[in-house]
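Asks: test case, fold it:
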Amino acid sequence: MRLIVTCAFIGGCIFGIRGRVGYNPIKISEAYYCNDSFLNQLGINPAFNLLTSSLDDMRKENKEIHLMPYGKAITQARASLGITGKIDSTNVLSRDIKTCGPAKKHNVVVILMESMSASLMQTFGQNERLTPNLDSLFNHSLAFTNCYSAGIHTNQGMTAALYSFPAIMSRNLMKGTVTPHRDGIPTVLKRYGYHNLFFMTHEAQYDNMKAFFSTNGYDDIYSQENYPKNEVVNSFGVSDHFLFNYSLPIINKVSKSGKPFFATLLTISNHPPYIIPSFFHAKTSKPETQIVEYADWAIGDFLEKAKKQPWYKNTVFVILADHGKLVGNSNCELPVSYNHIPLMIFGADIPTMKCNNLMEQIDVMPTLLQLLNMSYKYNGFGINAINCKRTKAFYSADNEIVGRDAKRCYIFNPSMNRSFCYDVAPNGKLRQNKNIKQFSYLRNYVFSMTQTAEYTTRQSRLH
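Replies: Just a heads-up that it's a prediction; the model follows:
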């Protein structure tokens, strides 16, 4: 009898610690129920906050990075971005972006595709025809051929593309004992009267998404908790086609309110374990390529249905990847296919043209808002690719940071304190170059931008 009582007591304690019977234990995100961060924080135990805050600071990925002195880094970062004038010690990159004439309040739909490396598209040399829809769209869009993701994780792709903040190696910038505040596309559009929606396939608390997006500009968030249980296909929730079909009537309803809308859809199917719906018949034989075919089909199917809606002609669409994946053989310490991603913008008032200049996810916000002719206060790391030419780019993975331009690629591993240098051939191939002095300007560039991002992160936590 004692054994039974003991087992029941231990089981009750474990259940109490987990807080739920779902795939993941209960997390801070579950306490968030509105857009007021103060009210959301009231539901979190202060002792729990203190403990998790201490544990967060001890995590390896959250340790402070020391690449160069903050003063030197900030000075160089501001110069790289063309920022002059007085420095705000908290928002060191702050500047006012002003446009002439009225804003174009087009609806905006952003689709962030899971793991869609540019190398998976025929446009970029893929031998198999995996992405006919994306390849066709790329030729009828404002398309960027040389775009790079900020990091190699979904949370990094979202904070970069939506909030213009770069990745800092393996760190998750959406998490924290107190959910971080970011200004980005959602917060700017909200000030212009937009209704903002976010659709994800998985649980809302994954990567602290519900808390982060509720705090940073989104009005409505739809996740696995909103979908029928029989549509959940794996631990990452529902399939892409269900997500798109679910979102369409909601978008239609919001569009009838008279407000412009901003809808963000995050796909997942191109992430293992691959679940290919039984109704979809792929042309290739391997699951790794079949799932890419399916993901491309789901995008095409959604757009065909969207074309029939009254809001379609007044909508700007942005399609890009959250990050890439390894395609083919590894060509260096951080294979280019992990970060080289497609980016296309099309729809209302968007010109059809190809841009071959360097482009980053952090540039999406200033570029999109320029296309919408919107003025705003900006503290991000990106540039407006419509009016400016990016000459250098920087990005990272869990263990490396990268600086590159049209001719050279510099990779640095902080834990090893080791540099890797490559020349970039006209066809994009990398060739090792041991003359590190030729890469000093890229080293200074990526060090200064990464160190400034570190400073900005720590200042936001203090305030």
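Asks: C-alpha from now on. contacts and neighbour counts both.
Replies: OK.
Asks: A strand includes residue 377, no?
Replies: Yes - using DSSP: H, G, I helix; E, B strand; the rest coil, the assignment for residue 377 is a strand.
Asks: skipping its backbone neighbours, what lies nearest it in space?
Replies: For residue 377, ignoring the flanking residues on the chain, the nearest one in space by Cα to Cα, 6 or more residues apart in numbering is residue 96 at 4.6 Å.
Asks: equivalent analysis for residue 171, please.
Replies: Counting by Cα to Cα, 6+ apart, residue 171 lies nearest to residue 61, which is 5.2 Å off, once chain neighbours are set aside.
Asks: what number of residues lie near that neighbour?
Replies: Using other Cα atoms under 10 Å, residue 61 has 16 neighbouring residues.
Asks: before we move on, back to that, so the residue nearest to residue 377 is in which element?
Replies: strand 95-97 (DSSP states H and E).
Asks: counting contacts, what elements does that strand pack onto?
Replies: Counting contacts by 3 or more Cα pairs under 8 Å, 6 or more residues apart in numbering; DSSP states H and E, strand 95-97 is packed against strand 376-378.
Asks: can you pull out the residues in contact with the strand it packs on?
Replies: Strand 376-378 is contacted from outside by 93, 94, 95, 96, 97, 98, 183, 188, using Cα atoms under 8 Å, 6 or more residues apart in numbering.
Asks: what do you get for stretch 171-180?
Replies: So stretch 171-180 is contacted by 28, 41, 49, 52-53, 56, 61-62, 155-156, 159, 167, 207-209, 211-212, 215, 398, 460-461 (Cα under 8 Å, 6+ apart).
Asks: is residue 413 in contact with residue 398, as I believe?
Replies: No - look at residue 413 against residue 398 with Cα atoms under 8 Å: they stay out of range, at 9.4 Å.
Asks: another sequence for comparison is provided below:
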Amino acid sequence: MKHFCSRYSILYGFIILFLFLSFLVRTALLIQSFPEADLSFADIFAIYGKGIVFDLGVALFFVLPYTIYLLSISKTWNSSFANRIITISVFACCVCISIFSFFAEFTFWNEFESRFNFIAVDYLIYTYEVLHNINESYSLPWLIGGVLAITVLLVFLFSRLAIFAISFRADTPFIVRLFHSLCLLLVTAVYIFFISNRWAEKGTNRYQQELSKAGIYSFVDAFRNNELSYVDFYSCHDSREVLATLRTDIKESNSIFIDNDSGIERQILNEETAYKPNVIMVTIESMSAAFMEHFGSKKNLTPMMDRLADSSMLFTDMYATGTRTVRGMEALTLSVPPTPGNSIVRRKDNEGLFNVGTVFRRKGYYCTFFYGGDGYFDNMNSYFSHNGFDIVDHGRSIIPDGEVVTERTIIPENNVHFQNAWGICDEDLFDAVIRQADQEYKWGRHFYHFIMSTSNHRPYTYPENKIDIPSGSGREGAVKYTDYAIGQFMAKARQKAWFRNTIFIFIADHCASSAGKEEITVNKYHIPALIYNLPGTVPQPVSALCSQIDLYPTLFGLLHWNYRSKFFGKNVFDTNYKPRSFISTYQILGFLEGDTLTSLSPIRNIRSYRLLKDNGVQQAIPVDKKGEEAAITYYQGAYDLFKAGKMRQ
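Replies: Model prediction:
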């Protein structure tokens, strides 16, 4: 107790308070997740054991400046009125930040069932969308009011316990202060150099991993490691061997390599008569396959999508490459497996890449990216504009001169009937697409439109009286409204002269939720994908296991196009196609083939699982050597080629 009767009483009091509040947060998240987590007593013990270590690290980083401050100030200054004001104010700010972060953790967990990660770092950058989203979902004034009320209560409690008075009155000798400060600084240094967030990720149960972490500690770790070096953290082979194996694996029966063994560029040959229709792709926010009746849903949430599926080429076993919109965009535009860290959409040096727009433009198409919000978010406008797309969005941001190299059109307010934090409603966005298609047809252009919807996103608000579920009531209403908007879009499109020569693609960017007790829960990546109005084909299901990266190689094959390709994806109808898929988090890279999932993770870990499809369970098995080789070939190959600039046009 003598340490609490010294100048350090406030410091140690804050550490204890932070550890106690962190314990409550961890316990609440554990209770919330317990039905799905499948945790043993040993797992729970590990969660709290590792958790207190991470929590202590966060508390020590919070008090680091104060540790140095207490060592350096004199007795006179310590007891001064100015020091009292400064110390209590800073204490209140630290408590307020801590409380707010705990509230934010619950919000983040409800969305992603994860502690803070790369996504949280992104959200800190895009404060407008995030704050408006929080306000529309949870009422920001009430949230801030609650945080401030708890802060005032805790400051009052510390005052009543005389913790402030003890610190300000204490005459702690310099040698004692030096001992306290050095001990605290040494322990802090241990965290900096030796305790990584990956310590929490050594188990196989994802819930155990995430519950063991501390939110702020995870946030800082993600901020420091925004892009993971594959060669530093993952299992590798000789780069030349990887490239040689990759070239063999991606070669199609009608392809010829043309780059002298230095990359994967090849000529795709077709002798049949080529079609040249317009192409409109609607990338649907968070549309899990499980929402559709075709995949077992009984809730009638997607009647329009299900009707379209009956008249389309429906991919019944396609998987998203990741858990965020930018991952879906990366896969659909670049046809590349995900690499660890941020999506290429958000990275540096992502200009002038070979992408689906490259193929369309070489065929004489005009390419446009449509987004209902501000395309500044997640670097979308910069990425698409520097890769050959015009931009149509509902933006507020001003783009610096030279930043956007193609045209940008902002959807005018008089064409907007509803919007929330993430952008205008899907109906308004689809109307903008119709207007643009009309103009392109008038000009005699072939067009390719990449549309990113937003309505199926928290806070799940949309125009009233459109469907039988009230706006803002939850995910199911947003799914049904998005489906309704697609129905309206197609009804209007059918009235247009350009409709007969236009293909429509409907595909999800990712699923509504990716969380499960496994590090990668395979069925949480299963998405719908359908191609409608495809000339020369009859509606049919495509049952081959495939990935988002295979969509456009397959489409170009169905159109009988001759083109140059640097895609990793393949035409699923090619005789050389081997069913497989790529699924990932921002750190864990999964390769799915048959009923075997092989994952690569940092510190060169490799795991394999057998999928028991009857109940969705993933059973750990010895590492599958075939899966290991394939995973390393594709993921290391993608990383090597991007870093070497071999993915450019």
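Asks: check contacts around the residue nearest to residue 377 of structure 1.
Replies: Contacts of residue 96 of structure 1 (Cα under 8 Å, 6+ apart): 375, 376, 377, 378.
Asks: Produce a ChimeraX select command limited to the buried residues of the residues you listed.
Replies: Listed next is the ChimeraX selection for buried residues among the contacts of residue 96 of structure 1, using 16 or more other Cα atoms under 10 Å:
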select :375,376,378
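Asks: what's the farthest-apart pair in the contacts of residue 96 of structure 1?
Replies: Maximum pairwise distance among these (Cα to Cα): 9.2 Å, between 375 and 378.
Asks: find residues that contact each of those two.
Replies: Listed as contacting both residue 375 of structure 1 and residue 378 by Cα under 8 Å, 6+ apart are 96, 97.
Asks: what residue of structure 2 takes the place of the residue nearest to residue 377 of structure 1?
Replies: Residue 96 of structure 1 maps onto residue 267 in structure 2 when the alignment is built from TM-score structural alignment.
Asks: from residue 159 of structure 1, how far out is residue 461 of structure 1?
Replies: 16 Å (Cα to Cα, to the nearest Å).
Asks: before we move on, what about residue 225 of structure 1?
Replies: Distance, residue 225 of structure 1 to residue 159 of structure 1, by Cα to Cα: 23 Å.
Asks: and for residue 237 of structure 1?
Replies: Relative to residue 159 of structure 1, residue 237 of structure 1 is positioned 21 Å away (Cα to Cα).
Asks: quick one: the strands in the stretch 401-550 of structure 2?
Replies: Using DSSP state E, counting those that start in this stretch, the strands of the stretch 401-550 of structure 2 run over 408-410, 419-420, 423-424, 446-452, 502-508, 526-532, 540-542, 546-547.
Asks: so which of the ones you listed is the most packed in?
Replies: Among the strands of the stretch 401-550 of structure 2, strand 546-547 has the highest mean neighbour count (mean count of other Cα atoms under 10 Å), at a mean of 28.
Asks: after superposition, how close is the helix or strand following that strand to structure 1?
Replies: The C-terminal neighbour of strand 546-547 of structure 2 among helices and strands, as given by DSSP H and E, is helix 551-558. Mean deviation of helix 551-558 of structure 2 from its aligned counterpart in structure 1 after superposition (mean Cα distance after the TM-score superposition for structure 1): 1.3 Å.
Asks: thinking again about what came up before, and the contacts of stretch 171-180 of structure 1, which of them are buried?
Replies: Buried members of these, scored by 16+ other Cα under 10 Å, are 28, 41, 49, 56, 61-62, 155-156, 159, 167, 207-209, 211-212, 215, 398.
Asks: in a strand, residue 370 of structure 2, correct?
Replies: Yes - residue state for residue 370 of structure 2 (three-state DSSP) corresponds to a strand.
Asks: let me see the contact set for it.
Replies: 391, 392, 393, 429, 433, 449, 450, 451, 452.
Asks: which residue, other than its chain neighbours, is closest to the first one?
Replies: Same thing as residue 391 of structure 2. Leaving aside its chain neighbours, residue 391 of structure 2 sits nearest to residue 408 (4.4 Å; criterion: Cα to Cα, 6+ apart).
Asks: corresponding residue for residue 97 of structure 2 in structure 1?
Replies: Under the alignment (TM-score structural alignment), residue 97 of structure 2 pairs with no residue of structure 1.
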